[in-house]
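> Predicted model and sequence follow; I will ask about them next.
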Amino acid sequence: MADLPEPRFLDERVAHWAATQPDAEAMDYLDRNWTWAQWDDRIRRLAGALAERGVARGDVVAFLDKNHPACIELTIAAASQGAATAIINFRLAADELDYVLNDSDAKVLIAGKEFMESIDKIRDKLTHVEHVIAVTPEGDDEYEKVLEASTPVQRSDDVEPDDVAIIMYSSGTTGRPKGVELTQANIIAHTVNAHEGFEFDEGDKNMVSMPLFHVGGSSYAQFAIHDGFPSVMTRDVDGAALAGAIFKGANRTFLVPAVLAKVLDSGEDAVKLFASLKTYGYGASPMPLPLLRRALEAWPETDFIQAYGLTELCGVISHLLPEAHRDPGKEERLSSAGTLVPNAEVRVVDPDTLDEVPAGEQGELWFRSPQLMKGYHNKPEATAEAITEDGWFRTGDIGRVDDGGFIFVEDRLKDMIISGGENIYSIEVERVLAEHEAVIEVAVIGVPDEKWGEVVKAVVVVEQEVSEKDLIAFARERLAAYKCPKTIDITDELPRNPTGKVLKKELRKPHWDGRDRATV
């Protein structure tokens, strides 16, 4: 690895391994697997199929399905033509799919057959989509026929590392998702910078189970590709799928803490099986300290790595490495987000004055890194608000940095709720509930939950009789299930400050008193 130059394009490493170890295993998925030579051929054929359908530099294609190698194939193939892949959350409701697909400007959509019914319902609203290609887990599908019929093509001469390669949609403070544009250079920088702790040894296999629409899925998948090691991809993140991957030899993975909790609660056999994991990376939501301590005791030989990051930074910007997890003299750092990855900078800034605060004090966390997104798709104003003129990204997270460089994330300026690794903006849920005829006012907050870290709760003022059950059902018809309130309180009025702003802090207080929100 040391003699390999750092790649400039996403397709370089697949091509390299296809040339140097063509018959070695690259990807395993359900009952199928591919060597590096086969996988490279599939990617080149898909690039040819996209070119035949008019996809060129600056265009966008989209992928909608559960985890499937075709998503990574599309990402790399499209990038080789200078096009971006919008990876769509398959859990979105029809109204959300309509918005995201149109906002992305996608010309080609590859979609799982089980989601075609949802696409058919909105097909006449998809003004940019010219081609829809169906894909199935088994491979007896239109996608495979397209690959077979196409002519392989190499990377286009006009492609640049700064071309957008992935667009990931995260809920936005305007109530609509924003497309985060990640370039080839961004993704490669993340792969190189966040690699520590995820090094592979001979015989290792990578388990790719985090949803690929999540940056923790797509960015993490790049590690094994970069190093030339095989991956075992699961379609779902359930116990049977994860166990199946481990039986196939997968021994390094990245998952959300909620999965770890489920394993620990599943009995001795499950705990013993997961003991074969060399590395367990976790992130996307806080790990409750009692859960983390249970895990460290249950798996004394496993290296645990916590990742803190944001989609806008391609994923990991700081990490708590294995040795810090088992440092008896610094146990307080278990509640930290670790230290910066290489080639990254952090500032802690007073969000009102924008002045840097003294060391150790709280402020808004700002980061600067080559991993930082190009911007929000079609939203230059939102981009300007998030990125300063000198390249600092304003996270909206409140935290501090201790004298050892450990970052503590302690609250959030943004009204974002992180439930089981999914980012949920309260304003998006509020927008939907406000559409109910009985609702006059609504405020949405996150409340602690032992399994998911936190879950969505709404507090509403109504003008006519309506039940909590009816309001939750109303939300479920219009939002992905994980965004819907688990509970709703009906009240006479919402607490406000003298200027009329709703005091969400007061609504949260009875639920969070006595708890550290970052480590619940």
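Perfect, I can see it now.
> C-alpha from now on. contacts and neighbour counts both.
Will do.
> Show the contacting residues for the spatially most central residue of the chain.
In the chain, the centroid-proximal residue (C-alpha atoms, centre = their mean) is residue 214; its distance is 2.4 Å. Each residue near residue 214 by C-alpha atoms under 8 Å, 6 or more residues apart in numbering is listed here: 89, 168, 311.
> Counting neighbours, what do you get for the nearest residue to the first one once chain neighbours are set aside?
Of all residues not flanking residue 89 in the chain, residue 213 sits nearest, at 5.4 Å (C-alpha to C-alpha, 6 or more residues apart in numbering). In terms of burial, residue 213 registers 25 neighbours under the definition other C-alpha atoms under 10 Å.
> again, but for residue 447
Residue 447 has 23 neighbours, counted by other C-alpha under 10 Å.
> cool, the one 10 residues further on as well?
Around residue 457 sit 23 other residues, with neighbours defined as other C-alpha under 10 Å.
> Double-check that it belongs to a strand.
Yes - the assignment for residue 457 (DSSP: H, G, I helix; E, B strand; the rest coil) places it in a strand.
> That one contacts residue 449, correct?
No - using C-alpha atoms under 8 Å, residue 457 is not in contact with residue 449, being 11.0 Å away.
> Outside of the helix ranked longest in the chain itself, list whatever touches it.
Ordering each helix of the chain by length in residues (DSSP state H) puts helix 36-52 first. Under the criterion C-alpha under 8 Å, 6+ apart, residues 14-15, 17-19, 21-27, 73-74, 76-78, 80-81, 146-148, 150-154 lie in contact with helix 36-52.
> Was I right to think residue 315 contacts residue 309?
Yes - using C-alpha under 8 Å, residue 315 makes contact with residue 309 at a distance of 4.9 Å.
> this is the comparison structure:
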Amino acid sequence: MLPATRSAQQLSGMCDYEAPMVARIRAHAEAGLEKAVVESDGKSAAPVVISYRDLFRNTEELSKKIVQLLASRPDGSPKHVTYLANPSIAYVIVELAIWSAGATCVPLSVHSPAPELEYFVENTESPLCISDPAMEGLFKPVADKLGRAFAVISGQSPLFTLTPAPGTPEAAEGVVQFAAGDAALILFTSGTTGKPKGVVHTFSSVTATYESLTEAWSWTSRDHTLHVLPCHHIHGVQNILNTALFNGATVEFTPFDAGHCLNRITSGDITCFHAVPTIYVKFTQYLDKCTAEKRAELCQGMRNEKLRYMVSGSAALPVPTMTAWAEISGHVLLERYGMTEIGMALSNNMGGTRFPGCVGWPLPNCEVKLDEEGGILIRGPCVFKEYYRNEEATKKEFTEDGWFKSGDSSQCGGSAEELQVLQDGAIAVLKATGRDSSAVGTIPEDALKSIYRIMGRSSVDIIKSGGYKISALEIESVLLTHEKIKECAVVGKPDETWGEKVTAVCVLDGDLSLKELREWGKERLASYKVPQELEVVTELPRNQMGKLEKKKILDRYKA
């Protein structure tokens, strides 16, 4: 039986206590849980596995070395540890060891160039940098340039070592003292709307996230998740990795390869899978190239009873993608809404109906409401503490009574006609799975009236044209049903007459003129929502999570 997690109120002000996640790992080890983390690449004869017992043993040993290294840090510098490691067993051990040492985890992207890494290390004032062997050649010069202590984690399951760089000062073992309100994790915003900011989460707020997702998504130690996302991002590190470890589940890391991942998902081992819309598109493209026999085998394999749910997040899920995947897999993708500053705030339900284009209802531990402009406001124990060294930005993003201003616009419920459209959409997607769709109509009307739909990022997805406020995401969802449009981004191009012109930037399969697009669009959209301009490109700018970087498109128009 796992120990109950103490509340933030009970932990506040306490010192010298074990980080909640480390306490959970200890309990899982004592319970004899096997298969904590697996590394599989689809090529090796056998995956590499570490048990919870060995995971905890490594955590204890490495944390002592981190305590020593931090004890020699310059006076006044924070206990922040930046680390650059590929998703792996080594990554997990470093994260847990940092927490066990009472320090703050600052995971960085393995795809960042040296100047970005320098910015992150300097911005967080991290006195210690750690890497895996594969990233040492990139990260050590950064640490040396900035005068930071540096160490490399190496070894293989079940034993790992942490080796300080030559010349790193030796230090006596320090005393670990910290409290629930101390910084546990600093993640950087994507920087799509400005310079990346360091988002500070406390031991209390990260624990509140695990508790919330455990309740909402029914995580248990019997779960086994396939992990293909980056681990410097809220989706990869909190929603998947840490929530799984919190519950004693198995996390299987693998580089993304559509064929290998589909084979693992259909193996009967995997119970849940989290991804971004782009991955489901790549799966679909892979299946289209398979033989009829192999395709049928994989599609049937995804209908196994152990695969509880599949998530799509971090970017808007186009309804055509959702419908196509329902037909392929028998799963209606679970959409949810969150961001670096808040973890997860909204989610469709595990059981019952899921509505296309909707992100559901508030999660446990989260309060959600809309301001007068339709902006999403969030409050609760999952919300971050501050932007590091940026008091002005922190203050700007909170209301006077403590609600975090997400910067996203939403609609809650809608008119009778709009709610009927939601019902019809849910029925269509459920029919695509081959299951009985009659249950869709049984959802309580009050619940449907309180469901949230994301209209877009206020800064880039809300277009103000001719006096109208228009959701770019709504238009994109419609455009993607056009047989010649493979991908699209709808933006507001500055215009003296209209304020902003609705502009469709598209990757096409064939030829399509603006006239043809407008004629087609007028049959499906209000006239003021139909694109006034069409720009054809070979590819759209996306970040590592597959999210459209509309700011890069808009920046071209400002040049």
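Noted; the coordinates are in hand. Computed from a prediction, not measured in an experiment: that's the story for all the values here.
> Superposing both, give me the TM-score.
The TM-score (TM-score structural alignment, normalised by the length of structure 1) is 0.71; 423 aligned residues with a C-alpha RMSD of 3.8 Å.
> residue range for the longest helix of structure 1 in structure 2?
Using TM-score structural alignment, helix 36-52 of structure 1 lines up with residues 52-68 of structure 2.
> so how much does that stretch differ from structure 1 once superposed?
Averaged over the aligned pairs, stretch 52-68 of structure 2 sits 0.9 Å from structure 1 after superposition, using mean C-alpha distance after the TM-score superposition for structure 1.
> Run the chain-centre distance for that stretch.
Remark: stretch 52-68 of structure 2 is offset 27 Å from the chain centroid, using C-alpha atoms, centre = their mean, to the nearest Å.
> Next, count neighbours for the nearest residue to residue 429 of structure 2 once chain neighbours are set aside.
Closest residue in space to residue 429 of structure 2, ignoring its immediate chain neighbours: residue 323 at 5.2 Å, by C-alpha to C-alpha, 6+ apart. Neighbour count of residue 323 of structure 2, defined by other C-alpha under 10 Å: 23.
> And residue 77 of structure 2, by the same measure?
With neighbours defined by other C-alpha under 10 Å, the count for residue 77 of structure 2 comes to 12.
> now do residue 511 of structure 1
Neighbours of residue 511 of structure 1 (other C-alpha under 10 Å): 12.
> give the contact list for it.
When contacts are counted by C-alpha under 8 Å, 6+ apart, residue 511 of structure 1 touches 447, 448.
> if I look at residue 232 of structure 1, how far off is residue 245 of structure 1?
6 Å (C-alpha to C-alpha, to the nearest Å).
> on that earlier part again, who has more neighbours out of residue 315 and residue 309 of structure 1?
In terms of neighbours (other C-alpha under 10 Å), residue 315 is the more surrounded of residue 315 of structure 1 and residue 309; the figures are 26 against 19.
> Do I have it right that residue 397 of structure 1 meets residue 411?
Yes - counting by C-alpha under 8 Å, residue 397 of structure 1 does reach residue 411; the two are 6.1 Å apart.
> Alignment lookup: residue 222 of structure 1 to structure 2.
In structure 2, residue 222 of structure 1 lands on residue 242 (TM-score structural alignment).
> does residue 94 of structure 1 really touch residue 118, like I thought?
Yes - assessed by C-alpha under 8 Å, residue 94 of structure 1 is found in contact with residue 118 at 6.2 Å.
> returning to what we had before: not counting sequence-adjacent ones, nearest residue to the match of residue 222 of structure 1?
residue 210 (7.4 Å).
> how about residue 358 of structure 2, what's its partner in structure 1?
Under TM-score structural alignment, residue 358 of structure 2 pairs with residue 336 in structure 1.
> Relative to residue 306 of structure 1, how far out is the nearest residue to its match once chain neighbours are set aside?
Leaving aside its sequence neighbours, residue 336 of structure 1 sits nearest to residue 408 (C-alpha to C-alpha, 6+ apart; 4.5 Å). Separation of residue 408 of structure 1 from residue 306 of structure 1 (C-alpha to C-alpha): 12 Å.
> can you give me the strands in the stretch 1-150 of structure 1?
25-29, 32-35, 60-64, 84-88, 108-112, 131-135 (DSSP state E, counting those that start in this stretch).
> whoops, the stretch 151-300 of structure 2 was the one
Here the stretch 151-300 of structure 2 has its strands, by DSSP E, counting those that start in this stretch, at 159-164, 183-188, 198-202, 224-227, 250-253, 272-275.
> Mind putting those into TSV with mean neighbour count and distance to residue 51 of structure 2?
As requested, these are exported to TSV (neighbours: other C-alpha atoms under 10 Å; distance: least, C-alpha to C-alpha, whole Å):
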stretch	mean neighbour count	distance to residue 51 of structure 2
strand 159-164	18	11
strand 183-188	25	24
strand 198-202	24	27
strand 224-227	25	13
strand 250-253	26	9
strand 272-275	21	20
